[in-house]
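1. Provide a 3D model corresponding to the input given below.
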Amino acid sequence: MRTQVAIIGAGPAGLLLSHLLRLQGIDSMIVEARSRDYCENRIRAGVLEQGTVDTLNEAGLGARMQREGLVHHGIELLFGRELHRIDMTALTGGRSITVYSQHEVVRDLIAAALEHDQTLYFDAEDVSLHGLPSDAPHVTFKHRGVEMRIDCDYVAGCDGFHGISRASIPADVLRTYERVYPFAWLGILADAAPSKDELVYAHHERGFALFSMRSPSVTRLYLQCHPDEDLALWSDERIWAELRTRFENTSGWLPNEGHITQKSVTPMRSFVTEPMQYGRLFLAGDAAHIVPPTGAKGMNLAVADVRVLSQALAARYRDARTDLLDAYSRTCLERIWRSEHFSYFMTNMLHPSYDDTPFGNRMKLAELKYVTSSHAAAQSLAENYVGLPFAA
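-> All right, here's what the predicted structure looks like:
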């Protein structure tokens, strides 16, 4: 088989890239190691920046998101038992965020791919990339017992942190930057109507907590915990008791409680690899960078990457220009490092650290007080949270 761009991974980055390329008249094929059911039902983050929402709408992918997504104009920071609202829309000239789960975005993208007869191989085995430094790369894999080969002009590595794409680049080519945090999140989904219209980020001496939602009938909640936390020790009763403690406030608000349908522990990591390209291979999304979820940047950065990559490939095929492809890594990393810093800032400010000194934890409270009392500091947080505008 032959295509112009072989895409490894059917997550948000790979699926959106194929759609954006199709709008530019560029052919692609997608190879995914997981099943379609896994891709469509893996629960991940659900906060979409204004730019991500605009990108999906402009690409004709936003109809269901507009019907079912929950638009938020602010967030609340809870510390010292007091709630403090950050009015993002007022502070950013009208921008907002939308709560719409990543797996719902993936479902929309897969539906669009199938509608347009996009070549998409789920359950691919033994995926391998070849000839990346040459002008004739190719991808091999096994599908339903049959050996397959795709010859292509370029390869887009959109297969996540543990995928084959980044691992296909020689180790001496890459430089990686990483911070592993000494805590994790215990996350739950509960059949309970959200008791607030906006997210609540709580700083408590016992640990961070986050109130979020996935739909008008499902609440998403998180508790700071140890990375090696044993879920078997966390009964539903213990979880709700801890949430009530960490969300205690003078306003009397608390999350509605209901049947817990899912529990998981999410480790916290910051990770960036440079460069994001090697020969004819271009990395996008989690294959190139990871952010802690506190800043709500993971999927949004993936969308930003493929916007840049789709425009660069369009310039290559439309105008025979390669300068945008040559600058791909440098262009993306400007936004990535800004988002890494914001995610680090939010994570550090909101989480009492298990290995920090009392002085360090008091500094976090001082930061929270400043952010909620200074217009300039609140505006900076809001601008980064809703997402910086894309370059023209």
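
2. when you work out contacts or count neighbours from here on, use the C-alpha atoms and nothing else.
-> Noted.

3. which neighbouring elements make contact with the helix or strand in which Ser128 is found?
-> Using DSSP states H and E, the element containing Ser128 is strand 125-130. Counting contacts by 3 or more CA pairs under 8 Å, 6 or more residues apart in numbering; DSSP states H and E, strand 125-130 packs against strand 138-143, helix 164-167.

4. one more to put side by side:
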Amino acid sequence: MDRGFHRYYGLISGAMNYFDITQSKRRGLERVFARDAERVTPAKKEFYATDAFTDEALTMLRAHPADRPFFLYLAFNAPHWPLHAPPETIRKYENRYADGWSVLRRQRYQRMRQMGVVRDSWKLSPADGEDWDRLSDVQRQDLARRMAVYAAMVDRMDWNIGRLVASLREAGQLDNTLILFLSDNGGCHEGGPRGGDMRPDLKGLTGAVDSYRTYGRSWSNVSNTPFRRHKHWAHEGGIATPLIAHWPARRRTAPGALTDEVGHVIDILPTLCAASGAAYPSQFAGEMIRPHEGRSLLPVFAGKRLGQPRTLFWEHMGNAAMRRGRWKLVRAARSSWELYDLVADRSEIDDLADSHPARLERMQADWQTWAVRVGARPQKSSGVKRRSNTDS
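-> Coordinates of the predicted model:
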């Protein structure tokens, strides 16, 4: 409530058990849940977080005056671990992943090319997981189950978004409501190549309330097809996510149209300001506010380009990147900088650092200037040699 919202419902702290917030990733760790300014503990009976968030969102929308604009931020925690989903949804995917991650990753890559989501010139990056064929039958069954639950979590979220859309349509507000759907990062590798178990003392089947597991690096490598690396890194597998925009009353493109225009989460605020006519304030509570650095994406929704190529920066736990137009500078923590032409090589396979030394030096200097300005952590000297392009 102290962040400017009139109403609130949800989690205040980290990842949570989807069925019972009192069972956390460590014994004795409490998760904080709130409704408006009051701390609450959701009832355990028939509670599933993704459904509950949507229930509350619909209640808020229905109570809102129909003649006044609204801003709803519906931040699902799905499909973040732990792997939890309703049994009836899991059953839809029980046999879907038995062929393993290698086969499914290649199939997904081919499907993405056919759909035009990735260009034919973007190669499938080297696999970053274990050999499925060398796993035991028990291990394969466990890991196929984990991915089935992950898929069920996405399915349930999609169903709930459908509930929201249906409610807006019923209220006659769908066409004039801008809906933006995006993810905050790529698939999560945490737990190792076979996934992890945060609570080994919980012996339930994966997906049930008395379990607390992840799907791991081999499956997140599938989620991030065709890119390298995962959440946590600044390579494309960690930072490249889709943005889906729906606004029939203002759309000037064909339904389902794709664009390769470069956007960033910093663009959401100026986009919403432009869409609503709100002015970005220059001060708050007597203090000057730093100007935002994003761009409105409304021209893209109208089928136009944003204009001049932009420069963007990233840093997360020592992992860092910079993009200027088609060129991307990137490094893993305590590793050497790499340089890629993302138009030709979005999968970041052909490192051009050695063949473009002047560009590499300029971009390194610009990233460092940005890092000092915003307080990004410096990389400690490590003496690590440049990794080969096949390193994950």
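
5. where does the TM-score land?
-> The TM-score (TM-score structural alignment, normalised by the length of the first structure) is 0.27; 177 aligned residues with a CA RMSD of 7.0 Å.

6. rewinding a little: closest to Met346 of the first structure out of the helices and strands packed on strand 125-130 of the first structure?
-> Nearest of these to Met346 of the first structure, taken as CA to CA: helix 164-167 at 27.6 Å.

7. after that closest one comes which helix or strand?
-> Sequence-wise, the next helix or strand downstream of helix 164-167 of the first structure (DSSP H and E) is strand 175-191.

8. name the helices or strands packed onto the helix or strand following that next one?
-> Reading on from strand 175-191 of the first structure to the C-terminus, the next helix or strand found by DSSP H and E is strand 200-202. Using 3+ CA pairs under 8 Å, 6+ apart as the contact test, the elements touching strand 200-202 of the first structure are strand 74-79, strand 209-215.

9. make JSON lines from those and add mean neighbour count and distance to Ala314 of the first structure to it.
-> JSON lines is the format used below for these (neighbours: other CA atoms under 10 Å; distance: least, CA to CA, whole Å):
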{"stretch": "strand 74-79", "mean neighbour count": "21", "distance to Ala314 of the first structure": "36"}
{"stretch": "strand 209-215", "mean neighbour count": "24", "distance to Ala314 of the first structure": "35"}
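
10. to Ala366 of the first structure, which of those strands lies closest?
-> That would be, of those and by CA to CA, strand 74-79, which comes in at 10.7 Å.

11. helices or strands up against that closest one?
-> Against strand 74-79 of the first structure (3+ CA pairs under 8 Å, 6+ apart) you get strand 82-87, helix 88-91, strand 200-202.

12. which among the helices and strands packed on strand 200-202 of the first structure is found nearest to Glu367 of the first structure?
-> Across these, closest to Glu367 of the first structure is strand 74-79 (CA to CA), at 11.1 Å.

13. re the thing from before, most tightly packed of the helices and strands packed on strand 74-79 of the first structure?
-> strand 200-202 (a mean of 24; mean count of other CA atoms under 10 Å).

14. show me what it is in contact with.
-> Strand 200-202 of the first structure has contacts (CA atoms under 8 Å, 6 or more residues apart in numbering) with 75-79, 208-212, 246-247, 350.

15. mind listing the helices for the first structure?
-> Remark: helices assigned in the first structure by DSSP state H are 12-23, 36-41, 50-58, 63-68, 88-91, 102-115, 164-167, 236-246, 298-319, 323-326, 328-350, 358-371, 375-386.
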